[in-house]
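Undergrad: Just need the structure, nothing else, for what follows:
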Amino acid sequence: MPALHPHLKLLSARIRKLRQRSPWSQENFAVHIGLARSYYSAVERGERNPGAVNLIKIAGGLGIEVGELFPPMASLPELRGKSKTRGTRKSVADAAKAISESELPESGGRGGGEPSGPLVPGLDW
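TA: Here you go, the predicted model:
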């Protein structure tokens, strides 16, 4: 098995810690959120890189916002003290803030008006 990415290790540890604070066993939690126990177990071990929909399911099952699943940026090894991209960590944070504060087009990219249904089948958000 290839070495686990350090960011994935931190994410998986945080997901495990949050789930352990809940009343759910790993197996019951996986069933509750609609994931296979083996897949969810691999997520908690850092062996699987969960996609956005599965992160939404995990956060929803825990009753938290998706962002709370992620470790603080300052704890990410590659970001402590330096950046691999041009500029500083502050410029990355500024860019993220600008994106989050920007308005989306009214059509939401789906051809005008309000969406006719959920963007992801089975998820009501």
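
Undergrad: going forward, measure contacts between C-alpha atoms and count neighbours the same way
TA: Will do.

Undergrad: which residue ends up closest to the midpoint of the protein in space?
TA: Leu55 (4.6 Å; CA atoms, centre = their mean).

Undergrad: wouldn't that residue be in contact with Val66 here?
TA: Yes. Counting by CA atoms under 8 Å, Leu55 does reach Val66; the two are 6.6 Å apart.

Undergrad: ok now stretch 44-59, how far from the chain's centre?
TA: 7 Å (CA atoms, centre = their mean, to the nearest Å).

Undergrad: Give the buried residues for it.
TA: Buried residues in stretch 44-59, counted by 16 or more other CA atoms under 10 Å: 44-50, 54-59.

Undergrad: same check, this time on stretch 30-42
TA: Residues 30, 33, 35, 40-41 are the ones in stretch 30-42 that count as buried (16+ other CA under 10 Å).

Undergrad: Make JSON lines from the buried residues of stretch 44-59 and add secondary structure to it.
TA: Formatted as JSON lines, these follow (DSSP: H, G, I helix; E, B strand; the rest coil):
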{"residue": "Glu44", "secondary structure": "helix"}
{"residue": "Arg45", "secondary structure": "coil"}
{"residue": "Gly46", "secondary structure": "coil"}
{"residue": "Glu47", "secondary structure": "coil"}
{"residue": "Arg48", "secondary structure": "coil"}
{"residue": "Asn49", "secondary structure": "coil"}
{"residue": "Pro50", "secondary structure": "coil"}
{"residue": "Asn54", "secondary structure": "helix"}
{"residue": "Leu55", "secondary structure": "helix"}
{"residue": "Ile56", "secondary structure": "helix"}
{"residue": "Lys57", "secondary structure": "helix"}
{"residue": "Ile58", "secondary structure": "helix"}
{"residue": "Ala59", "secondary structure": "helix"}
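
Undergrad: before we go on, could you also do this sequence so I can check it against the first one:
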Amino acid sequence: MKEEPGSAEPDINTRIATRVRALRAESGLSLDALAEKCAVSRSMLSLIERGESSATAVVLEKIATGLGVPLASLFEDASAPLNPLSRREGRTSWRDPQSGYVRCNISPLNYPSPIQIVEVMLPAGAHVAYETGVRDAPFEQQVWVQEGRIELTLGEVTHRLEEGDCLAMQINQSTAFRNRTRKPARYIVVLATDRGRTSRR
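TA: Down below sits the predicted model:
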């Protein structure tokens, strides 16, 4: 995973701001309407859309749920040219300011596919909990552990995943990721939606 927490952060925040504004416009939602749907304050949404706030993963997940898209959609660059090839050096990672976890979209930018691949590094002792699992159109997700061990909780059921393990799930309930070890864990997330990215995102 290409990790440039210093130089990449302003660019990724600008990208998130642009995506949230565009997706909100596509949905025909005002700031007030989106705030009500996702339980994020209007002032926070405004700051995020102006690129003036480094929102946490939990807040971004709430926004994605309100917009009816996967979290990964908020990190895409709609201005990038359509290209079926994604090269490692061209990817930008994002660090959650709360948990320190780092995520990077692996799939080619803007490619019209219902499949998307994301790489995540969860630091030692880190914990990320997404409370907004219920969506109008739930999507499928699989988590494949590449290094280390994690705990993945779906609703009230906890799965302990070790290196090489892969868990399939539907995103329709609260989800939490925890690394109880003293070493970082790295895993791949594969998402599948019912429509291609051009209509979904």
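
Undergrad: Now the TM-score, please.
TA: Once superposed, the chains reach a TM-score of 0.60 (TM-score structural alignment, normalised by the length of the first structure), with 97 aligned residues with a CA RMSD of 3.6 Å.

Undergrad: What does Ser54 of the second structure correspond to in the first structure?
TA: With TM-score structural alignment defining the correspondence, Ser54 of the second structure maps onto Asn49 in the first structure.

Undergrad: before we move on, what about Glu76 of the second structure?
TA: Checking TM-score structural alignment: Glu76 of the second structure goes with Pro71.

Undergrad: And the helices in the second structure?
TA: 9-27, 31-38, 42-49, 57-67, 197-200 (DSSP state H).

Undergrad: For the second structure, which segments count as strands?
TA: 93-95, 102-105, 115-122, 127-130, 140-147, 150-154, 157-161, 166-170, 175-178, 185-192 (DSSP state E).

Undergrad: Could you point out which of those strands sits nearest Leu29 of the second structure?
TA: Nearest to Leu29 of the second structure among those is strand 127-130; the distance by CA to CA comes to 22.8 Å.

Undergrad: Please report how far the counterpart of Ile15 of the first structure in the second structure lies from Glu9 of the second structure.
TA: In the second structure, the residue matched to Ile15 of the first structure (TM-score structural alignment) is Val20. Separation of Val20 of the second structure from Glu9 of the second structure (CA to CA, to the nearest Å): 16 Å.

Undergrad: just Met169 of the second structure next, same as before
TA: From Met169 of the second structure to Glu9 of the second structure the distance is 30 Å (CA to CA).

Undergrad: Between the two, tell me which one has more neighbours.
TA: Glu9 (16 against 13; other CA atoms under 10 Å).

Undergrad: thought the more buried one was touching Trp94?
TA: Yes. When contacts are counted by CA under 8 Å, Glu9 of the second structure is listed as touching Trp94 (6.7 Å).

Undergrad: circling back: dump the helices of the second structure to a markdown table, plus distance to Val157 of the second structure.
TA: Output for those, formatted as a markdown table (distance: least, CA to CA, whole Å):
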| stretch | distance to Val157 of the second structure |
| --- | --- |
| helix 9-27 | 32 |
| helix 31-38 | 25 |
| helix 42-49 | 32 |
| helix 57-67 | 20 |
| helix 197-200 | 29 |
